[in-house]
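> I need the structure of the sequence given here:
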Amino acid sequence: MQNSTRIKAKLSSKNQLTIPKVIRDSLGLSNQDEVIFQIDNGTVALKKGNDFWNEVKQQDKVYGDLSTGQLDWNSDMGEEVIFD
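I've put the predicted structure just below:
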């Protein structure tokens, strides 16, 4: 069975809600992160929005660290020509 925690928060007079620190920490949220709200049958789920670098980190977990200076592009790379 999954652990469950209930946290209560109150809407401000401007209908704004501060995400409690426990939840921010649990989701790894920081300043300017996107948050996704998903509504299913009257229940709201909250998750951190994916940004590019978050996606890269997730890919690293699945496929390993792909950052290397030794990529072999063979002839597929082509030639870069810079015009002034």
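> alpha carbons only for contacts and neighbour counts from here, please
Fine.
> what residues are up against the residue positioned nearest the centre of the chain?
The chain has residue 50 as the residue nearest its centroid, 3.3 Å off, counting by CA atoms, centre = their mean. Taking CA atoms under 8 Å, 6 or more residues apart in numbering, we find residue 50 in contact with residue 34.
> Sequence B follows; please return its structure for comparison with A:
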Amino acid sequence: MNEINVIKVCSKITSKNQITIPKIVREFLEVKSADTIEWKIEPNGKVVIAKSKADLWQIINEQEKEFGNLSTAGVDWEKDLESEDFD
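The predicted structure follows:
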């Protein structure tokens, strides 16, 4: 018989109705500051928390912060590729 290891951790709700996600949960979900988590409430009263999948614009905004955009001065975008470059 397989025994499932269950880890139980608690968080306290602050006066502003905020909680801190315990480190072990953050590591398990692989979330960091500014990530979004999803709360799913099931009919049986169980609440499931999961890391939300990043949307396209969130990814673009993060990459723009790191790499700049087409109008960022000093970015060398290299030469444009032409169709004959793919022969």
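> TM-score them against each other, please.
Once the chains are overlaid, their TM-score stands at 0.58 when taken by TM-score structural alignment, normalised by the length of structure 1; 53 aligned residues with a CA RMSD of 1.5 Å.
> helix, strand or coil for the counterpart of the residue nearest to the centre of structure 1 in structure 2?
Using TM-score structural alignment, the partner of residue 50 of structure 1 in structure 2 is residue 53. Per DSSP: H, G, I helix; E, B strand; the rest coil, the secondary structure class of residue 53 of structure 2 is coil.
> So residue 53 of structure 2 versus residue 59 of structure 2, what's the distance?
Distance, residue 53 of structure 2 to residue 59 of structure 2, using CA to CA, to the nearest Å: 10 Å.
> next one: residue 19 of structure 2
Using CA to CA, residue 19 of structure 2 is found at 26 Å from residue 59 of structure 2.
> Per the alignment, name the residue of structure 1 opposite residue 8 of structure 2.
Matched to structure 1 by TM-score structural alignment, residue 8 of structure 2 sits across from residue 6.
> Please enumerate the helices of structure 1.
With helices called from DSSP state H, structure 1 shows them at 21-27, 52-63.
> would you turn those helices into a markdown table with mean neighbour count?
Below are the helices of structure 1 laid out as a markdown table (neighbours: other CA atoms under 10 Å):
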| stretch | mean neighbour count |
| --- | --- |
| helix 21-27 | 12 |
| helix 52-63 | 11 |
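> Now do the same for residue 17 of structure 2: its match in structure 1.
Checking TM-score structural alignment: residue 17 of structure 2 goes with residue 15.
> Now do the contacts for its match.
Listed by CA under 8 Å, 6+ apart, the contact set of residue 15 of structure 1 is empty.
> ok, now how distant is it from residue 32 of structure 1?
Going from residue 15 of structure 1 to residue 32 of structure 1 by CA to CA gives 19 Å.
> can I assume residue 20 of structure 1 is in contact with residue 9?
Yes: the pair residue 20 of structure 1 and residue 9 passes the contact test of CA atoms under 8 Å, sitting 7.4 Å apart.
> ok, which stretches of structure 2 are strands?
Along structure 2, the stretches classed as strands by DSSP state E are 37-41, 47-51.
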